[in-house]
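1. Next input, structure requested:
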Amino acid sequence: MAEKEIELQETSSVPNILQEEIELAIKTQRDNKAPGPDGISNEVLKPAIQTITPILKEIFNDIINTEIIPQQWTKSNIILLYKKGDQYDIGNYRPISLMSNLYKIFAKVILKRIERKLDEQQPIEQAGFRRDYSVLDHIHAVRQIIEKYEEYQLVYYIAFVDYSKAFDSLVHTNIWEALKEQGIEQKYIRLIRNVYKTSSACIQLEKIGDSFEIQKGVRQGDPLSPKLFSAVLEMVFRRLEWENLGLNIDGSTLTHLRFADDIVLFAKTPEDLNIMLNDLASESAKVGLQLNPEKTKVMTNGNKSSINVGESQISYVEDYIYLGQLISPKDNINKEIERRIANSWKRY
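-> As a prediction, the model looks like this:
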């Protein structure tokens, strides 16, 4: 996919970074975390906070003014964390990306400055990576919709959308486009873009392997990544023309709910849901996100008419695990208790 160039003004400026901003960022760093390529741990930074923050203030402001990113900040070491099962099966390991702690402090300062503006651009339908929002909000909303539509004998079609490796797939230029569209100061966009321009990683096992370029996706472990992803997803949804679609909820129309990349679509008919799924798949593909038809599921109390995304047929289900909770039209509580008991036994 060819990347388009996003024009950014060179004249935009932002306030210098204050020592208090750096201190706050250091204090929020978690302990007992492996350091990145710079070898600097949080246990080293925190006791030296009064000594190091004036030095970091000078370094950070120089970076803000010149927009030159230290090369070490663009590098990540990827380690493999064992989960469970056969230790000789690579599928039983989770990759963890370790990056410079100094970069993460800088990124947290930038995040604090742009976070409010980005959150203001997010609709109430998006609850992921936001303060005062919870997975419970969306779980309760989905269950209430099903319960009320069943009670009043109204037909609903609900699609639980799955993306293939969503956070690893975004086209970088769409990140800058989304940030610009949502009013972020262009100097901040250029700084983030400069980090990504030369971003690379290497596998760290018994020794560190050769580095490779990161050409797409948001950086794992980067404090900015969740907000960058949400900004791009918001740009995708703004392109969708769904004014006459969705379900009626107390006089308002609800087309979808979002929790990060966990998306639920609501429709009155299978034809409407078919349109919505294909619209979403088409617009998502433009930013590098690929809808996964095999893992995308539909739940309904109506006729199970054929629903397709492209050439792939979407399966109907009687229940679905959404944000870690069982969603089912019938006997939610007992089914959820049974599921949790079964999962507990699997651990022994």
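
2. going forward, measure contacts between C-alpha atoms and count neighbours the same way
-> Fine.

3. Now do the strands in the stretch 201-348 of the chain.
-> Remark: strands assigned in the stretch 201-348 of the chain by DSSP state E, counting those that start in this stretch are 208-213, 247-249, 252-254, 256-259, 262-267, 297-300, 308-309, 312-313, 315-316, 320-322, 325-327.

4. Nearest to Thr173 among these would be which one?
-> Closest to Thr173 of the strands of the stretch 201-348 of the chain, according to CA to CA: strand 208-213, at 15.8 Å.

5. helices or strands up against the closest one?
-> Here strand 208-213 touches strand 200-204, going by 3 or more CA pairs under 8 Å, 6 or more residues apart in numbering; DSSP states H and E.

6. Now the second one, please; I'll put the structures next to each other:
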Amino acid sequence: MEVYGEDGTILTDDETILNKWKTEFQNIYNTDNAASNFDDEFYRQVSTHKSSLEDKMLDPLYNANQDRNTTITIENIRRLVYKTKNGKSCGIDSIPYEVLRYECLVIHSLFQLIFETGIIPSVWRQAILCPILKDKSSDPRVPLNYRGISLLSCISKLYSAFKNSRLSSYLESNDILADEQNGFRSDRSFSTSACVRVNNRLSQWFVCSSGVKQGDNLSPTLFSIFINDLVEEVNSLGLGVNIGDSTLSLLLYADDIVLLASSETDMQCMLDKVHEWCKRWRVLINTEKSKVMHFRPSRSKRSNFQFKIGDNLLQITDTYKYLGVTFHDLKDFKDNANRLSEAG
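-> Below is the predicted model of the structure:
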């Protein structure tokens, strides 16, 4: 495998290539920097509150949500293990699911110990990133043209699946997640380290200080909790489109967000609100993939309003694909109908 150097030359030395891959992916997973114009004062407030909550959790008398802290049973373990599939890639410990099916009693003892102490094996914090080219037409010598697929310890994913089951049940039974969130529906935080695997060789390890762990069962649920108050903030504007007796402001599928507005100024107001939220919570928006679509009758002119996220101008497009459906600004769904009929 080859990559470009900083001066545009093609690098072929294995060690140099691994270091290049490590640097590129390390930058992706550590975007928390001053150049991003984040709200540092809000960050300090959240950090102080987080420390306060952690101190409370260390108190022996702390007993919040005791119904979620019941003992793990051997049946819990068996259900988790028998749901796994054969032939799945394993993480740095090289232990596949096929082996774990014969060790339910050992897993039960391990999980109960972890659940009681809050201490996990350090290897569970490590991930191997396997690069997969996003687009076959893109240059294979550019690391950022690849998507890093994370390989985690199989047994760590079992434990996360157990924790996620209890957490998701609590969120759903208490109606905590916003109705607008349609993705991923049915502890303490720690940093994760990762390395890149190229040609069966591993790069040096690097720390991932932002985001949730890719490929972990808990990550989708944790992200849904994280983004939940964005829905409340956008809805607080009282803007959106009327559908029957309801007003719909936005749609969420995981981190894919659709804003709905009845006027140009309303849309810009909603974009400003999203931008403010992202600055506070240190989230970067991919403005290149963010588009505006003006739905209108065929005789009406398309808007020439300059929509912005922060200082970034957004492109107005006539087509956009969302969750597999192609939308047209003139509300023409013939392409989708033809595609579905051909598939049928």
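
7. circling back: any idea which of the strands of the stretch 201-348 of the first structure gets closest to Lys108 of the first structure?
-> Minimum separation from Lys108 of the first structure across the strands of the stretch 201-348 of the first structure (CA to CA) falls at strand 256-259, 21.7 Å.

8. The second structure: matching residues for the closest one?
-> Aligning strand 256-259 of the first structure against the second structure (TM-score structural alignment) gives residues 250-253.

9. The matching stretch vs the first structure, mean deviation?
-> Stretch 250-253 of the second structure: mean distance to aligned residues in the first structure after superposition is 0.8 Å, counting by mean CA distance after the TM-score superposition for the first structure.

10. Please say which position in the second structure Asn278 of the first structure maps to.
-> Under the alignment (TM-score structural alignment), Asn278 of the first structure pairs with Asp272 in the second structure.

11. what comes into contact with the match of strand 256-259 of the first structure?
-> When contacts are defined by CA atoms under 8 Å, 6 or more residues apart in numbering, stretch 250-253 of the second structure is touched by residues 180-184, 231, 234, 240, 257-260.

12. returning to what we had before: would you turn the strands of the stretch 201-348 of the first structure into a markdown table with distance to Leu81 of the first structure?
-> Output for those, formatted as a markdown table (distance: least, CA to CA, whole Å):
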| stretch | distance to Leu81 of the first structure |
| --- | --- |
| strand 208-213 | 15 |
| strand 247-249 | 43 |
| strand 252-254 | 40 |
| strand 256-259 | 26 |
| strand 262-267 | 24 |
| strand 297-300 | 30 |
| strand 308-309 | 35 |
| strand 312-313 | 34 |
| strand 315-316 | 33 |
| strand 320-322 | 25 |
| strand 325-327 | 26 |
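
13. now those strands as TSV including mean neighbour count?
-> TSV is the format used below for those (neighbours: other CA atoms under 10 Å):
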stretch	mean neighbour count
strand 208-213	12
strand 247-249	16
strand 252-254	14
strand 256-259	20
strand 262-267	21
strand 297-300	22
strand 308-309	19
strand 312-313	12
strand 315-316	18
strand 320-322	14
strand 325-327	19
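
14. Looking at these, spot the one closest to Thr11 of the first structure.
-> Across the strands of the stretch 201-348 of the first structure, closest to Thr11 of the first structure is strand 208-213 (CA to CA), at 29.6 Å.

15. Which residue, neighbours along the chain excluded, lies closest to the match of Asn278 of the first structure?
-> Nearest residue to Asp272 of the second structure, sequence neighbours excluded (CA to CA, 6 or more residues apart in numbering): Ile309, at 6.6 Å.
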